[in-house]
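*Asks:* generate coordinates for the sequence data below:
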Amino acid sequence: MRAFFIIVCCLSIQTVVAGNRQSQITSLPFEMVGTYVVVTVHINTSTPLRFILDSGLSNTMITEVGPADSLSLHFSDKVRIKGLGAGRTVEALVSHGNTLEVGRMRFVNQTIHLLTEDLFNLSELTGYSINGLLGSDFFQDHVVQIDYNKRRITFYESSSFEVPRGYVAVPLTIRQQKMYTEVLVKQEHGKPRKATVLLDTGAELTAWLHLYGENELTLPGKTIYGYIGEGINGPITGHFGRIPGLYVGGWKLDRPVVSFPDSATIVDMLRDEAREGTLGSQALSRFHLIFDEPNALLYLKPNHRHRRPFNYNVAGMDMIKQSEAPFLPLIYHVREGSPAHKAGIQSGDLVVTANNMNGFSTDINLLRGLMDKPTHTPLRLTLLRNGLTIEATVLMKDELGD
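*Replies:* Below is the predicted model:
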């Protein structure tokens, strides 16, 4: 209890005990795809479009438009987009003065970026039709509650909002419409260290931290090196491993898997932003969240996911769901030295079955769930490679285990 008290004091938070009277404006449902929050959006007079809520992005970004989508935008400029990753230049067309409708909420005079090339493949990555990323404009001017249990987003008037009992208030710093806060990182060696992180509902990871600067963060004793994910400007590589704890608003996330990107893949961020990392959706989805951006506060308390173990890609292979025949999951990356690599699996293989689950009809997120859990029972795959059927057995050993 003493350690918890010390950590709470270090992070300058307070427990809210106010009443539960609230000035609700409206409420709308969302879908959970993995740990992404997906909402339906109308842009001007468009057909319904589906966007991932991305608090780490200043403006809304359209990444793909399908044959059945109808959308009218007027473009005034072209810009280069900077983000994480290395190896490519990204351009987007810019459209100003747009109206976005999400449920009964209307957001006027919105700036939208349209990628000139779909680099994210969000539909294939998630297995659902996704048109883009809904930026942090969504959080301006109102109090916004995200309830991952009920899968609802509720908007309140900022001026008269009263926080429900039991929430902890965490100060935010707002820069370029993005929200930052401090977390406490418990390391294997050395004292706990504060880190300023971006709150990013559009990053499907627990957190990433960089090892440079004044915070003296160190790698865990056991790490895996390889592909972490895809950034706007290219692949992100680095180490990932378990740390003893990550404290958000005084609440401990126990033994989370945290990524430590190579400096070359985060160089633009290091130059342009005063932060040490990102807190992603796999951490944020473990809390009831109330974003009070007008008053620079985040209110949170744990939900039923809070104590779930943190998993990672044990098998070491990444998949997308093909949108064209034969509509099977395509393995597009295999980490060198991983269990999948040792089993002979190659980039370009198609997954016919995984533990008798049909690759054609099974939600790709359920298939990924098989890859993310260490088990004593091998993962058995039937693969299609160059027209030939191949059987593979993957030993799901936890390389980050004690």
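
*Asks:* could you use CA atoms for every contact and neighbour count after this?
*Replies:* Noted.

*Asks:* can you give me the strands in the stretch 201-350 of the chain?
*Replies:* 207-209, 224-231, 234-242, 245-248, 251-254, 257-261, 277-279, 287-292, 297-302, 317-321, 329-334, 350-354 (DSSP state E, counting those that start in this stretch).

*Asks:* Tyr156: which of the ones you listed is closest?
*Replies:* strand 287-292 (9.4 Å; C-alpha to C-alpha).

*Asks:* before we move on, the earlier item: let's have the strands of the stretch 201-350 of the chain in JSON lines, adding distance to Asn131 and mean neighbour count.
*Replies:* What follows is the strands of the stretch 201-350 of the chain, written out as JSON lines (distance: least, C-alpha to C-alpha, whole Å; neighbours: other C-alpha atoms under 10 Å):
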{"stretch": "strand 207-209", "distance to Asn131": "25", "mean neighbour count": "23"}
{"stretch": "strand 224-231", "distance to Asn131": "17", "mean neighbour count": "18"}
{"stretch": "strand 234-242", "distance to Asn131": "20", "mean neighbour count": "21"}
{"stretch": "strand 245-248", "distance to Asn131": "31", "mean neighbour count": "23"}
{"stretch": "strand 251-254", "distance to Asn131": "32", "mean neighbour count": "20"}
{"stretch": "strand 257-261", "distance to Asn131": "27", "mean neighbour count": "25"}
{"stretch": "strand 277-279", "distance to Asn131": "23", "mean neighbour count": "26"}
{"stretch": "strand 287-292", "distance to Asn131": "24", "mean neighbour count": "22"}
{"stretch": "strand 297-302", "distance to Asn131": "28", "mean neighbour count": "22"}
{"stretch": "strand 317-321", "distance to Asn131": "16", "mean neighbour count": "23"}
{"stretch": "strand 329-334", "distance to Asn131": "20", "mean neighbour count": "21"}
{"stretch": "strand 350-354", "distance to Asn131": "25", "mean neighbour count": "24"}
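
*Asks:* please provide the structure for the following sequence as well, for comparison with the first:
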Amino acid sequence: MKKFKFFFFLCFCWLNSISAQNKFIFQNKKQSDKINFKLINNLMVIPVEVNGVELSFILDTGVSKPIIFNFLNVSDTLKIKNTETIYIRGLGDGEAIEALRSRNNIFKIGDAIKLRQDLYAVYGLDINFGPRLGIPIHGIIGLDLFKDFIVEINYAAKYLELHDPNTYKYRRCKNCEAFRLEFYNDKPYLNAHVKLREKKIPIKLLIDSGGSDSLWLFEDDSLGINSGDRFFNDFLGHGLSGSVYGKRGKVASFYLKSFELKKANVAYPDSTSIVFAKKIKDRNGSIAGNILKRFNVIMDYPNSLITLRKNSNFRERFSYNKSGIEIAHNGVRFVKEYEPAKYRTLGNEESSLNRNGVSVVLNRRYKMTLKPAYAIVELREGSPAHRAGLEKGDVILSVNGKSTHQLTLQQIMVMFYGNTGKLIKLKVERGNKVLGCSFKLESLL
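*Replies:* This is a model prediction of the structure:
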């Protein structure tokens, strides 16, 4: 009997160990951790260590398994083993993409670690979102982190806190709104309302922290969900299966219970880009980063809850790109940079002496350095930039007299979201030619 009990005890411990390896666990006693993130184009970028290699991942509630963009030599650098080839697909009008599925990888996020993590490595430079954000992005992670913790996201201060669900205690919050989460294919949905042409319509939305837009709606005339006559056609984003195009407009109001966002941006993606997304029963669209960032959020997958509280971003004006161009980091280019003036004491060299017998000589030298190149990757037909003669592939050298090598991608893009009528002067490189052009930002809504 004693041997049987001892054997049972060993088996129980072994099963608990296996269970722990299949989920994220904390390596500290407080069973929580705080992690800073970068907010780039409304997307959260967090540090993730994969098999001992430090990487940057987008935190995306819309993905089930971690995806790594395979521009690394994954076999050597990340020591990926136990692989098999599969095909996955996401938003976009392209085909399913080839991916390498790998098991038993070690993931570490702050003080949280998981010892047996599946991941998918996808191929092709077009899959890498880094150039469109202007910083290195190595992958995407979502469900595996959210299902094991209660995650507090402070968009205003740019940090998140991970908590053990067994020890977490909610604080009373009079100014919060809580929503019941529904899950389909391991992805979270909530119910909200939108006002279109004076009609308030109930909608079910995917919570998509990996989308930089505000609100996406799937057109459905039977429900009164359509763009009406106030919209323009535009590039909406880049998904795993290619580019997504559609219509852009405004809604009269978007409601999350008592929270009302007036004149929020909305996009209506082309049906060809969302064929698989529309198969989810009763789904009407997505709520993405440009709305989520206006709240501090508690994501509680274990109890199927999301809690929202307005933050300092709540009243930020909804704007959109009025230029008609999208740019991305596209390799590097040589830039001539002048070094600072040098001051030195002369010996027997010919000079004009000052009262201290020291001559100041301006030694103006320059050096050639490699700097990021920013190229036009999308161009809306009929837009101000298009009418000014710009073309896809043009490399932008300066904006309003400021050299682009002194700016980040985000700083350049912000200029295109400015007030209607703002003058934009660009200098671009096309082949071996340097061209100048100018246009004014136009409102199409």
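
*Asks:* of the strands of the stretch 201-350 of structure 1, give the one that comes closest to Pro29 of structure 1.
*Replies:* Pro29 of structure 1 sits nearest to strand 287-292 of all these, at 15.1 Å, using C-alpha to C-alpha.

*Asks:* matching residues in structure 2 for the closest one?
*Replies:* Per the alignment by TM-score structural alignment, strand 287-292 of structure 1 matches residues 295-300 in structure 2.

*Asks:* check the mean deviation of the matching stretch from structure 1.
*Replies:* For stretch 295-300 of structure 2, the mean deviation from structure 1 after alignment is 0.4 Å (mean C-alpha distance after the TM-score superposition for structure 1).

*Asks:* what ranges do the helices span in the stretch 51-200 of structure 1?
*Replies:* Under the criterion DSSP state H, counting those that start in this stretch, the stretch 51-200 of structure 1 contains helices at 122-126.

*Asks:* where do the strands sit along it?
*Replies:* Assigned by DSSP E, counting those that start in this stretch, the strands in the stretch 51-200 of structure 1 fall at 60-62, 77-81, 90-102, 105-115, 132-134, 142-147, 152-157, 168-171, 173-175, 178-186, 193-199.

*Asks:* hmm, who's touching the second one?
*Replies:* Judged by C-alpha atoms under 8 Å, 6 or more residues apart in numbering, the contacts made with strand 77-81 of structure 1 from elsewhere in the structure are Thr89, Val90, Glu91, Ala92, Leu93, Val94, Ser95, Ile232.

*Asks:* how about the counterpart of the third one in structure 2, what does it touch?
*Replies:* In structure 2, the residue paired with Glu91 of structure 1 according to TM-score structural alignment is Glu98. By C-alpha under 8 Å, 6+ apart, the residues touching Glu98 of structure 2 are Thr85, Ile86, Tyr87, Ile88, Val122, Tyr123.

*Asks:* 10 Å instead, please
*Replies:* Taking C-alpha atoms under 10 Å, 6 or more residues apart in numbering as the criterion, Glu98 of structure 2 is in contact with Thr85, Ile86, Tyr87, Ile88, Arg89, Tyr120, Ala121, Val122, Tyr123, Gly124.

*Asks:* repeat that for Glu260 of structure 2.
*Replies:* Contacts of Glu260 of structure 2 were listed using C-alpha under 10 Å, 6+ apart, and they are His193, Val194, Ser253, Phe254, Phe314.

*Asks:* tell me how many other residues crowd the last one.
*Replies:* Think Phe314 of structure 2. 19 (other C-alpha atoms under 10 Å).

*Asks:* now Tyr180 of structure 1: closest residue in space that isn't a chain neighbour?
*Replies:* Leu198 (4.5 Å; C-alpha to C-alpha, 6 or more residues apart in numbering).

*Asks:* let me fix that: Thr408 of structure 2
*Replies:* Closest residue in space to Thr408 of structure 2, ignoring its immediate chain neighbours: Gly134 at 7.0 Å, by C-alpha to C-alpha, 6+ apart.

*Asks:* any idea how many residues pack against the equivalent of the one you found over in structure 1?
*Replies:* Aligned counterpart of Gly134 of structure 2 in structure 1: Gly127 (TM-score structural alignment). When neighbours are defined as other C-alpha under 10 Å, Gly127 of structure 1 has 19 of them.

*Asks:* ok, now Leu270 of structure 1?
*Replies:* 18.

*Asks:* contacts only, for it.
*Replies:* Leu84, His210, Tyr212, Gly213, Ser263, Ala264, Glu276, Gly277.

*Asks:* how close does the fourth one sit to Glu276 of structure 1?
*Replies:* In this structure, Gly213 of structure 1 and Glu276 of structure 1 are 8 Å apart, going by C-alpha to C-alpha, to the nearest Å.

*Asks:* distance of Ser70 of structure 1 from Glu117 of structure 1?
*Replies:* Counting by C-alpha to C-alpha, the gap from Ser70 of structure 1 to Glu117 of structure 1 is 18 Å.

*Asks:* meant to ask about Leu217 of structure 1, not that
*Replies:* Using C-alpha to C-alpha, one obtains 36 Å as the distance from Leu217 of structure 1 to Glu117 of structure 1.

*Asks:* between those two, which one's more packed in?
*Replies:* Neighbour comparison, Leu217 of structure 1 and Glu117: the larger count goes to Leu217, with 23 against 12 (by other C-alpha under 10 Å).

*Asks:* if we can go back for a sec, which one of the contacts of Glu260 of structure 2 is nearest to Tyr374 of structure 2?
*Replies:* Comparing these against Tyr374 of structure 2 with C-alpha to C-alpha places Phe314 closest, at 31.0 Å.

*Asks:* for the residue mapped onto the closest one from structure 1, what are its contacts?
*Replies:* Counting by TM-score structural alignment, Phe314 of structure 2 lines up with His306 in structure 1. For His306 of structure 1, the contacting residues are Trp251, Lys252, Leu253, Asp254, Ala283, Leu284, Ser285, Arg286, Phe287, His288, by C-alpha under 10 Å, 6+ apart.
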